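Chemist: Sequence and predicted model, in that order:
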Amino acid sequence: MHRYVPMSLLRLFSPLVTPLVNAAPKSRLERAANVWDLREAAKLRTHRMCFDYLDGGADDEIALARSRSAYSDYHLHYHVLAGNSPETLDLRTKIFNRDVSLPFFMCPTAGHRMWHTEGELASASVAAEKNMLFSLSSLATTSIADVAKHHPASLPKCFQLYLFKDRGLNRDLLAAAREAGYDAVALTADLTWFGNRERDKRNGFSVPPDYSVKQIVEAIKRPAWTWDYLTNPTYTYANIANDLPAEAMSYYINRQFAPDFTWQEAEWIASEWGGQLALKGVVRADDAVKALDHGFSTIWISNHGGRQLETAPPPISVLQEIRDAVGDDVEVIMDGGVMRGTDIAKALALGANSVGIGKAYLYGLAAGGSRGVRRAVDMLDDELRRAMGLLGCRTTKELRERGRELVRHK
């Protein structure tokens, strides 16, 4: 990747300049009261093109907005005088048959180093610190093996696989995940066609940024992000072809997705992996039942963050129907639109075994690396504990068992 200033010269001044350019982002992190504040901090630190890639959705962003607003359609009918205290609360649960301390986790998302040089290692380290599940994208900018070093075998890990045309690539990725001790694979089935993400078109999105006048002006406006970018090695899609820069990979990857993928190919992946396998991107009860018949052990309800099919249903709105269709013994994961601990509480109460967060922790990453990710997790943890305390539930198991008594559609 060609740069205007030699890397050696930039690194010479890095100890002097870095504290100055990071002072404002650090202050914003400290003032943040919730995930929405982290979003604002991320917007102020991150190149507009990269922030909009994170923040946006498909078409008119109706699915994105509804995924968030749908939680407000459910009321929390709490009990009083339940005798709860912080010491009585226990948020432990199991995800993919592994014990974790929190019933929510960081969803697999591509290109973390686009937002902060710490990238996936920031998120993986926080997940290890909090005894959480960590899930890694096929299109991560950190390798499967490197993440495993920061998120040890004693903690559960999930690898997310896209539907690639090249069976050899699929096989190699599964083998790498197996060798690195990943517990489960999530097959993403809702990205066989790319969503129409119009913010990216308006911004002239490229990975990494090109040197157009518009991109340079936006880079000048965001000195902390720009300094971060200029003083660190060019990132790659580390699990696909780590010898090529990300911009050279984009054409290759676009050609690799398989729009004609069927249940038979999914069944081949289930056979090839041979372990716990989630189907990610489910919004229909009949597809959930069919997945169980084709080798999947976990149903992952998701509309891809509102970034694929416009006006797709909010995941929370189909959760009960899918839970009823697959029964109580099947693991059900849900993600989509989570910005508050009460969102997590509602999803658990309506039938999810665990809840994925995506944009929420990425806002933290973009705002301040590992410190920002930790802030996002701590905020949601605190809000979830408060919700459970007020609901009169001491454990996540109790919240799920009594959920339909406590959460009602308005």
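Modeler: Yes, it's here.
Chemist: Going by C-alpha atoms from here, please, whenever you check contacts or count neighbours.
Modeler: Will do.
Chemist: Touching, Ala176 and Ile144? I think so.
Modeler: Yes. Using C-alpha atoms under 8 Å, Ala176 and Ile144 qualify as a contacting pair, with a distance of 6.9 Å.
Chemist: Compare neighbour counts for these two and give me the winner.
Modeler: It is Ile144, of Ala176 and Ile144, that has more neighbours when counted by other C-alpha atoms under 10 Å, with 23 against 16.
Chemist: Give me the distance between that one and Leu161.
Modeler: From Ile144 across to Leu161, the span is 12 Å (C-alpha to C-alpha, to the nearest Å).
Chemist: Contacts only, for Asn34.
Modeler: With contacts defined as C-alpha atoms under 8 Å, 6 or more residues apart in numbering, Asn34 is in contact with Ala376, Met379.
Chemist: how does it look with 10 Å?
Modeler: With contact set as C-alpha atoms under 10 Å, 6 or more residues apart in numbering, Asn34 has these partners: Met339, Arg340, Ala360, Arg375, Ala376, Asp378, Met379, Leu380, Glu383.
Chemist: Check it against this one:
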Amino acid sequence: MGKAASALDYRELARRRLPHFLFEYVDGGSYGEVTLRRNIADLEAVALRQRVLNNVSEIDLSTELFGQRIRLPVGLGPIGLAGLTARRGEVQAARAAEAAGVPFCLSTVSACPLAEVAAGVTKPFWFQLYMIRDRVFMRDLMQTARGLDCSALIFTVDMPVPGSRYRDQRSGLAGAPGVLGDMRRVWQALKRPSWAWDVGIHGRPHQLGNAVPVLGNDSGLNDYFAWMSSNFDPTVTWKDLDFIRSEWNGPLIIKGILDPEDAHDAARLGADGIIVSNHGGRQLDGVQSTAVALGPIAEAVGDQLTVMADGGVRSGLDVVRLLALGAKTVLLGRAWAYALGSDGQRGVAHLLQLIEAEMRVAMALTGTTRIADLDRSKLVSAEAGANNRAAALA
């Protein structure tokens, strides 16, 4: 397996190693994937101000997040089924994050259960939760996470119903239940022998580890999609935060905010942080990108709670862009899943090293030595950029 020079290289390596259905699941978005493309394009369009003749010999990338000092303003965001991209994958990713000094968040719909990940690391990690119809199941999950010393809870609010992901149906991951679907996925797995041996055979069990109490030990991918369709709760409202707060006494982060009014509601109702996110373009297609939504939200509530962001991040340069737009921390999504699927824990560790190196270069060339100094003053305004382009073309 070749060593990646960038996060984009890991995408190509993952495409070659993972079964088609699994790569398409990680890589794809909903409907026509307009928002997925916007996340990348709008972030690339954010122009940084290059500044020169500043002493940038010492750059400090560390920052404080919910009372903890982290080495980089970066975390590994929650990704469902990420553990199937490598043998017991979420454990490997959590170890890489711990070694790098950044947060790792385990998804509700992870392959590895909470207890397995906790046994694989020495420091607390975060847990992500959906609103499920079965409140007893939710309460039990939060109690388990609290008992394992999970240090923060991410409550995802932009998935009252699953988005329509056409790639999953075309690839055979969804839409072909039973023996036919199983045979199609097995055939695709056999075409990726290294994955089939390492994960398909030796990475069992292949199930939703946290949902075993309700799905049973024999659950598989077909059960995953059936459970998603029938158990996510479309009746959820802001009032349900009272239930979450009554069961969780640590930092509470609301994920899936794209509108300043919703950000105000999150702050008013006692959230400690929000994640500006469109679910990586996997829910409502056609909504605005994270890069476009972030600035107004950070301006509206940035002094009331911790504003974080995800979506479209492919490099340390992208991290710097989102920090300058108002995020305090940036969560990686597909980038770490690609790296995990390519080379396991080593891949994720190397990805984080790449992100750090790229951030250091970007900060040096903008004349910035501290994360706290990354703000909109480091950006070329849209108006100034348009005027400069018009003048150049005149």
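Modeler: Structure's in. What do you need? In this text the structure is predicted, and so the values were computed from the model without any measurement.
Chemist: what touches both of Ile144 and Leu161 of the first structure?
Modeler: Where contact means C-alpha under 10 Å, 6+ apart, the residues bridging Ile144 of the first structure and Leu161 through contact with each are Leu136, Ser137, Ser138, Leu173.
Chemist: Can you tell me the SS state at the last one?
Modeler: By that I understand Leu173 of the first structure. Going by DSSP: H, G, I helix; E, B strand; the rest coil, the secondary structure assigned to Leu173 of the first structure is helix.
Chemist: Go ahead and confirm it touches Ser138.
Modeler: Yes. With contact defined as C-alpha atoms under 10 Å, Leu173 of the first structure and Ser138 form a contacting pair (7.8 Å).
Chemist: Those two - which one has more neighbours?
Modeler: Neighbour count, other C-alpha under 10 Å: between Leu173 of the first structure and Ser138, Ser138 has more, with 23 against 19.
Chemist: ok, which stretches of the first structure are strands?
Modeler: 74-76, 93-95, 98-100, 104-106, 134-136, 157-161, 184-188, 276-282, 298-301, 331-335, 354-357, 407-409 (DSSP state E).
Chemist: Counterpart of Arg171 of the first structure over in the second structure?
Modeler: By TM-score structural alignment, Arg171 of the first structure lines up with Arg139 in the second structure.
Chemist: just Gly195 of the first structure next, same as before
Modeler: Gly195 of the first structure maps onto Gly163 of the second structure when the alignment is built from TM-score structural alignment.
Chemist: Next, count neighbours for its match.
Modeler: Residues lying near Gly163 of the second structure (other C-alpha under 10 Å) number 17.
Chemist: gap between it and Arg170 of the second structure?
Modeler: Distance, Gly163 of the second structure to Arg170 of the second structure, using C-alpha to C-alpha: 15 Å.
Chemist: can you check Ser57 of the second structure too?
Modeler: As judged by C-alpha to C-alpha, Ser57 of the second structure and Arg170 of the second structure stand 51 Å apart.
Chemist: Tell me which of the two has more neighbours.
Modeler: Taking neighbours as other C-alpha under 10 Å, Ser57 of the second structure and Arg170 compare with Arg170 leading, 13 against 7.
Chemist: so how far is Tyr25 of the second structure from the more buried one?
Modeler: Using C-alpha to C-alpha, one obtains 10 Å as the distance from Arg170 of the second structure to Tyr25 of the second structure.
Chemist: mind giving me CSV with the shared contacts of Ile144 and Leu161 of the first structure and columns for distance to Ala63 of the first structure?
Modeler: Conversion of these to CSV gives the following (distance: C-alpha to C-alpha, whole Å):
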residue, distance to Ala63 of the first structure
Leu136, 24
Ser137, 22
Ser138, 24
Leu173, 31
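Chemist: any idea what Val355 of the first structure aligns with in the second structure?
Modeler: In the second structure, the residue matched to Val355 of the first structure (TM-score structural alignment) is Val330.
Chemist: Wait, that match touches Leu65, no?
Modeler: No. The pair Val330 of the second structure / Leu65 is not scored as a contact, 11.4 Å apart, by C-alpha under 10 Å.
Chemist: residues shared between the contacts of those two?
Modeler: Shared contacts of Val330 of the second structure and Leu65, defined by C-alpha under 10 Å, 6+ apart, are found at Pro73.
Chemist: Looking at these two, which is more packed in?
Modeler: More neighbours surround Val330 than the other of Val330 of the second structure and Leu65, with 26 against 14 (other C-alpha under 10 Å).
Chemist: For the more buried one, which residues are in contact?
Modeler: By C-alpha under 10 Å, 6+ apart, the residues touching Val330 of the second structure are 72-77, 275-276, 307-311, 313, 318-323.
Chemist: Ala246 of the first structure corresponds to which position in the second structure?
Modeler: When the two structures are superposed using TM-score structural alignment, Ala246 of the first structure falls opposite Gly220 in the second structure.
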